[in-house]
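Student: Sequence and predicted structure, then a few things I'm wondering about:
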Amino acid sequence: MHAITLDGFGGPEKMRWTEVPDLHPGRGEVRIRTTAVGVNRADLLQRQGFYPPPAGASEILGLECSGVIDEIGEGVEDWQIGDQAVALLSGGGYAEQVVVPAGQAIRPPTGIDLISAAGLIEVAATVLSNLDRVHLNSGEWFLVHGGAGGIGTFAIQYARALGAHVATTASAAKLAHCRKLGAEIVIDYSDDWLTQLMMATSDRGVDVILDIIGAKYLADNLSALRDDGRLVIIGMQKGTKAELNIAKLLNKRGTITATSLRGRPAAQKAAICQQVAERVWPMVASGQIGLAPETRVPLPDAEEAHRLLASGDIIGKVILTA
């Protein structure tokens, strides 16, 4: 088979379309002949040497894919050769074949083609698991940073489906997109987003924040929380170290948590995937949650896909097509 490999860490030019050994599933695993692969910012970090795969995972980039099952390992009963699947991966997606634990593969949403489905599983699993973790409730105010990206586009719609009110930050050119998705407060992050948010909420702030930025936003995120507010950090695009005002956190009875989906045990990831299939896929199939805008790039041209995502110019999801 062929796959994207790295000629050392660095820029997109380090990526190579090369021939590598075929894969075969072990016990409890399935092999997927890849149709498409979702591109995530974690892939860019791994390419640069900042986000190594968990022990035992493939060093090939790619955390989600879609395709057709073409080989089944011993002990797998719920899949047959020829079944369509989307899969949540610890790595290995940028390849013509992917081997994954059977529990991390689920059928695509009804009515969604395999290419579009490739860009859904990672964002759905990330948002669902994290909003479950911080118990976002109907009627609460929710803030997601980066509302026009893959995570943000999904999170806005999913939070609205849960009955929450939504605020988001994005670049000025993308605010209209966020508003169409259902965000009630849309803020240009290049301005003083905290001041704008507090004005829009009559100085009350929000109950829950989903943050992809990391260290740079920690202090402002804490200021934006209401009493008993919850901040969940899932990214570190703008740094890994920041100072925390513990007194402010105590006074607000606030909660700060941080999670990574990639390194979770297989059993946890399988449970999350099952929740996605049961709770999220019906929302997608019915149109309650719409697909993010897509930019499709051939898999051998993954270098271009990384440049597009890093530019910040696109809205929605970048998908590699096999």
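Tutor: That came in fine, so what should we check first?

Student: From now on I want contacts and neighbour counts done on CA atoms only, so please keep to that.
Tutor: Fine.

Student: who touches the nearest residue to Gly8 once chain neighbours are set aside in this structure?
Tutor: What sits nearest to Gly8 in space, not counting adjacent residues and going by Cα to Cα, 6 or more residues apart in numbering, is Lys14, at 6.3 Å. Contacts were defined as Cα atoms under 8 Å, 6 or more residues apart in numbering; by that measure Lys14 touches 6-8, 47.

Student: Among these, name the buried ones.
Tutor: Among these, those buried by neighbour count (16 or more other Cα atoms under 10 Å) are 6, 47.

Student: where along this structure do the helices fall?
Tutor: 41-47, 114-117, 121-133, 150-161, 175-181, 193-200, 218-224, 246-252, 266-275, 281-286, 302-311 (DSSP state H).

Student: Can you tell me which of those is nearest to Thr35?
Tutor: Closest to Thr35 of those is helix 114-117 (Cα to Cα; 6.6 Å).

Student: Just put the helices of the chain in TSV and tack on distance to Pro54.
Tutor: Converted to TSV, the helices of the chain look like this (distance: least, Cα to Cα, whole Å):
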stretch	distance to Pro54
helix 41-47	11
helix 114-117	25
helix 121-133	16
helix 150-161	22
helix 175-181	34
helix 193-200	35
helix 218-224	26
helix 246-252	31
helix 266-275	12
helix 281-286	28
helix 302-311	22
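
Student: Out of these, flag the one nearest Leu61.
Tutor: helix 41-47 (5.9 Å).

Student: distance between the closest one and the chain's centre?
Tutor: Taking the mean of its C-alpha atoms, helix 41-47 sits 12 Å from the chain's own mean (Cα atoms, centre = their mean, to the nearest Å).

Student: Take this one as well and set it beside the first:
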Amino acid sequence: MKAVVITEPGGPEVLAYQDVPVPEPADGEVLLEVAATAVNRADLLQRAGNYAPPPGASETLGLECSGRIAALGAGVTGWQVGDEVCALLTGGGYAEQVAVPAAQLMHVPSGVDLVTAAALPEVSCTVWSMVFDRAPAADLAPGEAFLVHGGSSGIGTMAIQLAYARGARVFTTAGSAAKLQACRDFGADVAINYRESDFADVIRAETNGAGVDVILDTIGARYLEGNVASLATGGRMVVIGMQGGAVGQLNLGALMTRRASIYAATLRARPLEQKALIVAGTEASVWPLIEAGQVRPVVHEVLPMAEAAEAHRIIEDSSHIGKVLLSAR
């Protein structure tokens, strides 16, 4: 089969589409014929040599995919060869075939085509588990105020839609007029141009000083001070990215005064048991909203898998709105 291979750490040009061995599904796994995969910022970090896969994971890029089941490993029940699915992966999605634990499979929501379904697993599982699930995540409730940074990203577009659908007041940040309008179209009540305004000042004014109850942050250190200043009493901040740096100063006094909490986590390295629960919870809670038309996958562009380097350039340029997909067919 063919897969995208990192020939050496570096820029997008180090990605090559080459022949590699077909993976064998282990006990409890299935083999998927990949229809499409999606590009995530973690892929860019791994390509550059800054994000090694967890022990035992595939070295091939790709944290999610859609496709059809081609073979069942020993002990797999509830699925059949030919089933159309999407899957949360620990790696391996940039390929024509991938082996994945059956517990990380999800049905394709009705009304979503198989290629587009590749845009769903990573963002929906991340947002659901970090923002809406119960402890240790944020447990965002209807009527609360929610802030997500980078509202036009894959994570951002999903977070805005889910928060809006579940009755939260949604704040977001973005860097252009087109992206700000897209965020409003997805359900953001307040869209803040971070190039022109201090988001913390805007939130303070819009909430009469009360702040927001939950923050989903992909930026990290650069926004730490502003995020803490934006939290309401009892607020919860969930950090899932470090685009703005990993090390910052935390004002513990401000955090204590607000009786607030900060939670930081990734999804990729979690054990199978945890991922299985997240996948099941996401399908049970998010898929009905997709099938009802309240939430939709947002796809910026679909490129052939052989053009993975161009897809990485699009993500690095941050010109996209939603997800960039790679089609294997």
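Tutor: Received, thanks. The structure presented is a predicted model; accordingly, all values stated were derived computationally and were not measured.

Student: Superposed, what's their TM-score?
Tutor: TM-score for the superposed chains, counting by TM-score structural alignment, normalised by the length of the first structure: 0.98, backed by 322 aligned residues with a Cα RMSD of 0.9 Å.

Student: returning to that earlier point: take the contacts of Lys14 of the first structure and keep only those in strands.
Tutor: Counted as lying in strands by DSSP state E, out of the contacts of Lys14 of the first structure, are Leu6.

Student: Farthest pair within the contacts of Lys14 of the first structure?
Tutor: Top of the distance list for these (Cα to Cα): Asp7 and Arg47, 9.6 Å.

Student: measure the closest residue to Ala85 of the first structure other than its chain neighbours to Val68 of the first structure for me?
Tutor: Distances taken as Cα to Cα, 6+ apart place Arg107 nearest to Ala85 of the first structure, at 4.5 Å, with adjacent residues excluded. Using Cα to Cα, to the nearest Å, Arg107 of the first structure is found at 10 Å from Val68 of the first structure.

Student: what's the overlap in contacts for those two?
Tutor: Common contacts of Arg107 of the first structure and Val68 (Cα under 8 Å, 6+ apart): 84-85.

Student: hang on, the earlier thing: what's the closest of the helices of the first structure to Trp79 of the first structure?
Tutor: That would be helix 266-275 among these, by Cα to Cα, at 14.4 Å.

Student: what separates the closest one from the chain centre, distance-wise?
Tutor: 15 Å.

Student: so where is that helix in the second structure?
Tutor: Matched against the second structure by TM-score structural alignment, helix 266-275 of the first structure falls on residues 272-281.

Student: Same check on stretch 79-88 of the first structure?
Tutor: Counting by TM-score structural alignment, stretch 79-88 of the first structure corresponds to 79-88 in the second structure.

Student: and the matching stretch, how far from the chain's centre?
Tutor: Averaging C-alpha positions (Cα atoms, centre = their mean) puts stretch 79-88 of the second structure 20 Å from its chain's average.

Student: Okay, buried residues for that stretch please.
Tutor: For stretch 79-88 of the second structure, using 16+ other Cα under 10 Å, the buried residues are 79, 84-88.

Student: Likewise for stretch 253-264 of the first structure?
Tutor: For stretch 253-264 of the first structure, by 16+ other Cα under 10 Å, it's 254-255, 261-262.

Student: do stretch 231-250 of the second structure as well
Tutor: 231-233, 235-241.

Student: and that stretch, which stretch of the first structure?
Tutor: With TM-score structural alignment as the criterion, stretch 231-250 of the second structure aligns to 225-244.

Student: how far does stretch 110-130 of the second structure sit from the chain's center?
Tutor: Relative to where its chain is centred, stretch 110-130 of the second structure has its mean C-alpha point 9 Å off (Cα atoms, centre = their mean).

Student: which ones are touching the most centrally placed residue in the second structure?
Tutor: The structure's the second structure has its C-alpha centroid closest to Val123; by Cα atoms, centre = their mean the separation is 2.9 Å. Contacts for Val123 of the second structure (Cα under 8 Å, 6+ apart) come out as 154-155, 158.

Student: now the first structure: which of the residues you listed match?
Tutor: Compared against the first structure with both residues aligned by TM-score structural alignment, their matches' Cα atoms under 8 Å, these retain 154-155, 158.

Student: Please produce JSON lines containing the residues you listed, extended by neighbour count and distance to Ala221 of the second structure.
Tutor: Below are these laid out as JSON lines (neighbours: other Cα atoms under 10 Å; distance: Cα to Cα, whole Å):
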{"residue": "Gly154", "neighbour count": "27", "distance to Ala221 of the second structure": "21"}
{"residue": "Ile155", "neighbour count": "25", "distance to Ala221 of the second structure": "19"}
{"residue": "Met158", "neighbour count": "25", "distance to Ala221 of the second structure": "23"}
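
Student: Let me know the closest of those to Asn251 of the second structure.
Tutor: Nearest to Asn251 of the second structure among these, with distances taken as Cα to Cα, is Ile155, at 27.1 Å.

Student: doesn't Leu88 make contact with the residue nearest to Ala85 of the first structure?
Tutor: No - if you go by Cα atoms under 8 Å, Arg107 of the first structure and Leu88 don't touch, sitting 11.6 Å apart.

Student: What residue in the second structure is paired with Glu303 of the first structure?
Tutor: So, by TM-score structural alignment, Glu303 of the first structure is matched to Ala309.
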